[in-house]
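Undergrad: Sharing a sequence plus its predicted fold:
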Amino acid sequence: MQTVTAEYSKVRLEDGVLSITISTADHGASLDSEGVAQGTRALTELGDRIGSILLRGTGPNFCAGGNVRGFAAAPDRGAHVADVAENFHGLVRALDAARVPIVAGVQGWAAGAGMSLVCLADIALGGPATKLRPAYPTIGFTPDGGMSWTLPRIVGSGRAREILLTDSVLGADEAARLGILSRLVGDDLVQDEALRLARAIAVGPTSAYEGIKTLLAESRTNSLDRQLDAEAASIARAANSPAGREGVDAFVEKRRADFAPLHSH
């Protein structure tokens, strides 16, 4: 494991994988404000050393949402929740801007902020026991973490309205069918498989992943005509990139492409 600095107790960088602990078993697996803040800072400070991002909870659940007991104890609940949301949204913005793929290992419950992070991941792995729930209406709240933006783009606006307004509990099979979870593995394999996938991505063609994520981001507002121009320019750049040259040469030479030497981590 690469030791980053002592201040990163909830974040680690190993084999190019930036692991961010977004919840622990403490406080019922609620969103860990320290892990959130450290993740935001690490994404900014570690830069090109990151080959992939892994979002994880260390307890039986991925993340059960915000610390509701903390909300209740705050002298000014609105101000307290605003601070929590500001901290959380710093991470959401940093993840959305990340040039590398984001993997989430979603064991147990992903509720509230936890579900928002699942919707933000590029690839989210769950198990048969995984359950997702917006959870906001149950306590009289509205969504944060981008859920009102990401969920309609994953499941469609009509389905998103029903899920949010009825505070639906989504089982693993339904979440996978809707595309919120990418695929299911055994419950006892979720964390190991998520880490394996993040490690495989971290030694892959990072410049191609960056190009793909850029194109997907641009497609949010582009017309098809503009998107085709962006794709043509992007694939031309990729063809002349070290990763593109290695990939094409390996294909022609009938060998497995080796992108690892191209990485700085």
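TA: On my side now, so go ahead.
Undergrad: From now on I want contacts and neighbour counts done on CA atoms only, so please keep to that.
TA: Noted.
Undergrad: now Gly39: how far from Glu45?
TA: 10 Å (C-alpha to C-alpha, to the nearest Å).
Undergrad: These two: which has the busier surroundings?
TA: In terms of neighbours (other C-alpha atoms under 10 Å), Gly39 is the more surrounded of Gly39 and Glu45; the figures are 29 against 10.
Undergrad: Looks like that one contacts Val11 (just checking).
TA: Yes: using C-alpha atoms under 8 Å, Gly39 is in contact with Val11, at 6.4 Å.
Undergrad: can you list residues touching both of the two?
TA: Residues touching both Gly39 and Val11 (C-alpha atoms under 8 Å, 6 or more residues apart in numbering): Ile20.
Undergrad: Can you pull up the most central residue in the protein?
TA: Centroid check for the chain by C-alpha atoms, centre = their mean gives Ala121 as the closest residue, at 2.8 Å.
Undergrad: Which residues are in contact with the residue nearest to that one when sequence neighbours are not counted?
TA: In space, and not counting its chain neighbours, Ala121 is closest to Ile102: 5.1 Å by C-alpha to C-alpha, 6 or more residues apart in numbering. Applying C-alpha under 8 Å, 6+ apart, we find Ile102 in contact with 52-55, 95, 121-123, 198.
Undergrad: Against that first model, consider the following:
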Amino acid sequence: MNRTTTDILPPLLLERRGAIATLRFNRPDTLNAIDVPLARALLTAVQTIAADHTVRAVVLRGNGRGFMAGGDLATLRADPVQGATELLTLLNEALPLLMSMNAPVIAQVHGVAAGAGLSLMLMADYVLAAEGTKFNLAYIHLGTSCDVGASWALPRLVGTRKALEIALLSEPFLADEALRLELINRVVPAADLDAATDAIAERLASGPTLAYGAMKRLIRSSMNRTLQEQLSAEAQDFVYCAGTQDFRAGLEAFYAREPARFHGA
């Protein structure tokens, strides 16, 4: 399988294979801990793919022994307040842009996902993890609260009571427990992780991208709306999707009793 790799900045690799864009965190010597250059590279890469409507699925991966160990402690130790401010300013611009894209975002997790790495994983639309992956929110061990959207995503996934337990105790847990808690979607053997991720990315990249975007927005915003507000939002998005080429293709395929072929438009 041929891949074209563009080195956006040393700590991050942006790869394209057809309609799939992969963001590879590339600081393996630090378990891909986020420092300012990596955060800046992530923002640049997200801006690039957000402006490219041929991207129909996004994959987050980490090079080396783990997905991401969290924030770079050397950055924070040198100047805690300034380091945290600069780091989070970049990440807080990148994350909403990444999550607002129509393209589904898939996280492929292995080794370790801790701190900001776990927070980032929680923001993805679909998560696959290798057997034996270790998870820990970890912030409390450093005497700080969480970041990168963890306090938004975690209670939506597991409920307030369990979210507080995970955050306040910050005890480590493995992939099987993450699956039981519905923090991830699937656990696979480490040797099969790449193939399983590629398969789900290709499936999603061939789907109705605009409808995916509408579905993501509806589900993620539902807890902040009344029923009537949600019904109105659903009606607005359904009418919008009804005007797309993909909806017409889906209708024609239904009546022809054939699989639909979507083009993301």
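TA: Now that the structure is in, tell me what you want to look at. What you are looking at is a predicted structure, and each value in this text was computed from that prediction instead of being measured.
Undergrad: State the distance from Gly179 of structure 1 to Gly127 of structure 1.
TA: Taking C-alpha to C-alpha, one finds Gly179 of structure 1 at 14 Å from Gly127 of structure 1.
Undergrad: Please identify which of those two sits among more neighbours.
TA: Under the neighbour definition other C-alpha under 10 Å, Gly179 of structure 1 and Gly127 were set side by side, and Gly127 has more, 24 against 16.
Undergrad: Just give me the match in structure 2 for the more buried one.
TA: Aligned by TM-score structural alignment, Gly127 of structure 1 pairs with Ala130 of structure 2.
Undergrad: right, and its match touches Leu174 too?
TA: No: applying C-alpha under 8 Å as the test, Ala130 of structure 2 and Leu174 come out as separate, 9.8 Å apart.
Undergrad: Which residue in structure 2 aligns with Leu195 of structure 1?
TA: In structure 2, Leu195 of structure 1 lands on Asp198 (TM-score structural alignment).
Undergrad: What helix or strand is that match located in?
TA: helix 193-205 (DSSP states H and E).
Undergrad: likewise Leu125 of structure 1?
TA: Going by DSSP H and E, Leu125 of structure 1 is in strand 123-126.
Undergrad: Could you tell me where the longest helix anywhere in structure 1 falls in structure 2?
TA: Counting by DSSP state H, the longest helix found in structure 1 is helix 77-97. Using TM-score structural alignment, helix 77-97 of structure 1 corresponds to residues 80-100 of structure 2.
Undergrad: swap in stretch 160-177 of structure 1?
TA: The aligned range for stretch 160-177 of structure 1 is 163-180, by TM-score structural alignment.
Undergrad: how far is that stretch from where the chain is centred?
TA: How far stretch 163-180 of structure 2 lies from its chain's middle: 18 Å, per C-alpha atoms, centre = their mean, to the nearest Å.
Undergrad: So which bits of that stretch are buried?
TA: 163, 166-167, 170, 174-176, 178-179 (16 or more other C-alpha atoms under 10 Å).
Undergrad: List the residues that contact the residue nearest to the centre of structure 1.
TA: By C-alpha under 8 Å, 6+ apart, the contact list for Ala121 of structure 1 reads 101-104.
Undergrad: PyMOL command for the buried members of the contacts of Ile102 of structure 1?
TA: Selection of buried members from the contacts of Ile102 of structure 1 for PyMOL, criterion 16+ other C-alpha under 10 Å:
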select buried, resi 52+53+54+55+95+121+122+123+198
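Undergrad: Please identify which pair of the contacts of Ile102 of structure 1 lies farthest apart.
TA: Comparing all pairs in the contacts of Ile102 of structure 1 by C-alpha to C-alpha, the longest separation belongs to Leu95 and Ala198, at 14.8 Å.
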